[in-house]
Structures are given as C-alpha cells and as structure tokens.
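S.K.: Attaching a predicted model along with its sequence, questions to come.
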Amino acid sequence: MVGDNNLHDIRACVFDAYGTLFDFNAPLAARRARIGPAADRLSAVWRQKQIDYTWLRSLMGKYADFWQVTGEALDYALAVCEVDDPALRAELMQLYLALDAFPDARPCLEALKGRRMRTAVLSNGTATMLTAAVNANTLTPLLDRVLSVDACGTFKPHPSVYQLAVDELDAQPAQVCFVSANGWDAAGAAAFGFRAVWINRAGAPVETLPFPPVAEIRGLDELAGLLPSQPEE
C-alpha cells in the first residue's frame, strides 16, 4: 500500500482499459509461433512506442486517434524487429480490437455492480476500439460508461481527459476511484484529484512523482476489499 488509503466515500470506479482490464500482449501471444523469438521484443516495443507517441502528439498539439497511433507504433516495432510481413501487421491490428480481458476483470466488475457502484472505462482508445474490446468480452452490462479521449482531442495524462469522467458520472474528483495498471496514468489521475489505485502486476517500483496512488494492489481481485460495501448517496 502507498499513500493514504481512504476510499470510504467513493461513488464511482473508473478503469483504464489497456493493461488494466484488457491484455495488450494478447495479439503477439496469438501469433507467437509465427513471429518466433522476436515476439516478446515486438510486443514490448509496440506498447512503449504506442505510449510514447500519445505523449509526443499531445506535446506537439498534433492529435491523431489511438487507432492511428497504434498502427504507427506497430510499424516502428516491426521495423526494429526486422519483421516485414504486411499480412501479419493487418492481423495484429485486427486482434487489437478483440483483446482478452484479464481473468480478474469480470469478477471485479461484477462485485462492484453488486454493490451498486457506478463503473466506467476511461481510455486513450477510440470509441470503436473500446466498444469492440468490451463487446468481445461481454462486459457491457457491467459498465455504465465507456469514455474515449476522442471527446477532448488529447491523451492521458492531460487533466481534460480525467475531467470527462467527472462530467459523465456527476461526481467530484475525490469521489472517484481511478484504477490503472500504468503507473504514469495513476499519477496523472492522482494529480487531477482522483483517488488513484495502481495495479502493480509486474512488481515495479512506484513512480517517483509527487502524486502517489492511495493504494497499490497486485490484481483487480484485491480492489473490492478497498472500497465501501455500498457507495454513499
């Protein structure tokens, strides 16, 4: 645990999508035999460049949606790994539309809905990408909102992105528990005023920024134990 774990007045729980609810390594895992030894490196470079390009485009004021950014990042990763296979590229992009949810995602969301907690996804992904992933894992009944940064034309961790959840859920920032497996995203949410919970699946050190999460957990199965049994009205 880190920070001040005070989550008794939470009215809504907002989740990041990629790496938090959905496994972004799934496309490469599905094509590992075809790609060979470069699969792990390709997956890691793809993900890192995907994040890098969102930050760079935000700083440059040159927004492009996450589908385009994901494709650009994949092109870079394929070049780094010296993989020249247009058909594979097309397959990996399509697989990204139907990412597997982590095994603990559904039980977590079911537990929160059982407590009448409002739930949402807030992601860099486009509405099309997010809807596809949610539908592929039949999570639609467990989510009150699916929110894309397309609505504000910039990426996390810009404060305007987190404001989307406040506006849609009609809650004050301190009444929102924001859950992310990305340490930088948890820090951005905490800086905005959310009660951020960081899912540290990899056992990484906490980001050395002055915006710590209120709690650190190893999986979504630990989240319900931190939250009130029923949200305050």
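M.R.: Thanks, I have it.
S.K.: hey, let's count contacts and neighbours off CA atoms from now on
M.R.: OK.
S.K.: List the residues that contact L28.
M.R.: When contacts are counted by Cα atoms under 8 Å, 6 or more residues apart in numbering, L28 touches 39-40, 42-43, 92.
S.K.: For the residue of the chain positioned farthest from its centre, give its distance to Y76.
M.R.: In the chain, the greatest distance from the average C-alpha position (Cα atoms, centre = their mean) is reached by D84, at 29.1 Å. Note on D84: its distance to Y76, by Cα to Cα, to the nearest Å, is 11 Å.
S.K.: that's a helix at T119, yeah?
M.R.: No - looking at T119 with DSSP: H, G, I helix; E, B strand; the rest coil, it is strand, so not inside a helix.
S.K.: ok, it touching C13?
M.R.: Yes - between T119 and C13 there is a contact under Cα atoms under 8 Å: 4.9 Å.
S.K.: thinking again about what came up before, what residues are up against the residue farthest from the centre of the chain?
M.R.: So D84 contacts L78 (Cα under 8 Å, 6+ apart).
S.K.: who's in contact with stretch 164-171?
M.R.: Against stretch 164-171 from outside (Cα under 8 Å, 6+ apart): 11-12, 14, 118, 120, 122, 145, 147, 172-173, 176.
S.K.: With distance to I51 added, can I get those residues in a markdown table?
M.R.: Compiled in a markdown table, the contacts of stretch 164-171 are given as follows (distance: Cα to Cα, whole Å):
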| residue | distance to I51 |
| --- | --- |
| R11 | 29 |
| A12 | 26 |
| V14 | 20 |
| R118 | 28 |
| A120 | 21 |
| L122 | 15 |
| R145 | 23 |
| L147 | 18 |
| Q172 | 28 |
| P173 | 24 |
| V176 | 24 |
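S.K.: Use this one as the comparison:
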Amino acid sequence: MTIKTCVFDAYGTLFDVAAAARQAAAEPGREALAQRWPELAQHWRLKQLQYTWLRAVADAHTDFWQVTQDGLDWALEAVGLNDDDALRQRLLDLYWELGCYDEVPAMLRALKEAGFQTAILSNGSPQMLDGAVQSAGIGAVQSAGIGAVLDDVLSVESVGVFKPHRKVYDLVAERFGGGPADVLFVSSNGWDAAGAAGYGFTTVWVNRAGEPMDRLPWKPHHVLSDLTTIPDLARSA
C-alpha cells in the first residue's frame, strides 16, 4: 500500500476548538467565564457534533455555522451564562480565528516536502474553513495561513450531509483521483476515524484527551496523541 494523499479533519484535529472559550475567559471582565470555560468548551463541542449527527439522520441539513451557534446557545444555558449577549458574540467571533495546534505547520510542511498531497475534509462551511486556514499562520508568513501547504479544503456543503456519511468521504477521490487505499485520513474524532476506516481509508485517530475507543463496527488503524509523527507514518503505511 502506498499513501499518496493525506487528508485531515479540521476542528479538533488541526484547529483547537477550545481556543475560543479559553481566550475569551482570559479577557478582562470575563470572571464568570473564567470559572466555567472548560465546561463550556466541552458542552459546546459535544452539542455541535450531536447536532450534525441528528440533522444527518433526520435529513434536515444546515450548515456548520448554524449548528455551531446552536451548540453554543445550549452550552451557555447549561453553565448559566446565556444572559450575556456580548459574551455569546465574542465567542462566535473567536471561533472564526481558531489557532492550530503547535505541531501542525511543521507537520504539513514535512508532508508537502515529502511529495504527499494534503487536504482538509471537514463538516465546516467553506467560509468558516477559509477563516480558520487563514488565521492559522505557518512559519514567518503569517498572512498565508496554512493554505500554502494544503492542496485543497473540502467541505461537506458540496454534498449536503455531515460526516460520517459515505458521500463526504467520496469527495476525496472526486478531487484527487485514485481509491481509498491511496488515502491516509486523520481525525481527532474517534467516530470519524472509525467511519473512514469502514469506508476504506487508512485512518489515524488523534486521541489528544486519552479517551476510550468508540464501540463501532470499525476501528482506526492507528492511534496517536498528536500529529507530530504523521509524516513518518504516511511514508511507512
């Protein structure tokens, strides 16, 4: 098996989804959030994902920005901060500027230098993904974001259903050609890495939090704690 294309989930994999709540909590006047931000961030992310699954099975698609707002509204109410409209807006604004994890720029650069095609495949809307890619600087050229080391950014909006639907994974071959065996797919979501394994990709679950394996019919081929060794793994797969 020879990997030709390395494909990454975006939120939680390349981009730190807790960064918005963490950054807002450190700002002056956010003492109430400072006490609850980890809980808020956890609720927000979980509800965001749950709403994608529920909308997918109910055939009630909307874009990822809507489920991001819906998830935040639930999370703010859960921690008792839903009466602060300015906080809500600040958190949403920050979500468009999420930073990438520290190892991401060097990892993507190493993949490109080794000759791999690289892409994002995400539930995110094109506009959201563009904002995240542009805000995540690489090297000294911050204005280029990480777009300089990505061949494409693929969004589920082109097929109108969220992951792990097979139509989403089909987008990779439609863009790059070849078959599932040519692809290394990397996600911080165990269910996503498992679903992609069932599709036929070689998959990596980036399990930063040390969570248990999801009980699904498929399992990721590899489990890592961060993305640092992805280039080595891609060369040896």
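M.R.: Here it is on my side, so go on. What you see is a predicted model, and the numbers here were worked out from it, not measured in a lab.
S.K.: From the contacts of stretch 164-171 of structure 1, pick the one nearest P27 of structure 1.
M.R.: Comparing the contacts of stretch 164-171 of structure 1 against P27 of structure 1 with Cα to Cα places L122 closest, at 21.6 Å.
S.K.: That closest one: what secondary structure?
M.R.: strand.
S.K.: where's it relative to C108 of structure 1, distance?
M.R.: For L122 of structure 1 relative to C108 of structure 1 (Cα to Cα), the value is 16 Å.
S.K.: Strands of structure 2, residue ranges please.
M.R.: 5-8, 117-122, 152-155, 183-187, 202-206, 222-224 (DSSP state E).
S.K.: For A190 of structure 1, grab the count of nearby residues.
M.R.: By the measure other Cα atoms under 10 Å, the count of residues near A190 of structure 1 is 23.
S.K.: now for it: what does it line up with in structure 2?
M.R.: Alignment note (TM-score structural alignment): A190 of structure 1 maps to A197 of structure 2.
S.K.: which ones are touching that match?
M.R.: Contacts of A197 of structure 2 by Cα under 8 Å, 6+ apart are 203, 218-221.
S.K.: List only buried entries from those.
M.R.: 203, 219-220 (16 or more other Cα atoms under 10 Å).
S.K.: and those residues as CSV, adding distance to I146 of structure 2?
M.R.: Shown next, in CSV, are the buried ones among the contacts of A197 of structure 2 (distance: Cα to Cα, whole Å):
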residue, distance to I146 of structure 2
T203, 22
K219, 29
P220, 26
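S.K.: and which of those residues is nearest N189 of structure 2?
M.R.: P220 (10.2 Å).
S.K.: Alignment lookup: L21 of structure 1 to structure 2.
M.R.: In structure 2, L21 of structure 1 lands on L14 (TM-score structural alignment).
S.K.: nearest residue to that match other than its sequence neighbours?
M.R.: Leaving aside its sequence neighbours, L14 of structure 2 sits nearest to C100 (Cα to Cα, 6 or more residues apart in numbering; 5.4 Å).
S.K.: Which position in structure 1 pairs with that neighbour?
M.R.: Using TM-score structural alignment, C100 of structure 2 sits opposite A101 in structure 1.
S.K.: List the contacts of that match.
M.R.: 21-23, 137.
S.K.: Which position in structure 1 pairs with A148 of structure 2?
M.R.: In structure 1, A148 of structure 2 lands on P141 (TM-score structural alignment).
S.K.: Could you measure from that match over to A132 of structure 1?
M.R.: 14 Å.
S.K.: Do a quick rundown of the helices in structure 1.
M.R.: Secondary structure of structure 1 (DSSP state H): helices at 26-30, 32-35, 39-60, 66-80, 86-96, 105-114, 127-136, 159-169, 183-192.
S.K.: Out of the ones you listed, which gets nearest to S229 of structure 1?
M.R.: Across the helices of structure 1, closest to S229 of structure 1 is helix 105-114 (Cα to Cα), at 8.7 Å.
S.K.: Just give me the mean distance for the closest one relative to structure 2.
M.R.: Superposed on structure 2, helix 105-114 of structure 1 shows a mean distance of 0.5 Å to its aligned residues (mean Cα distance after the TM-score superposition for structure 1).
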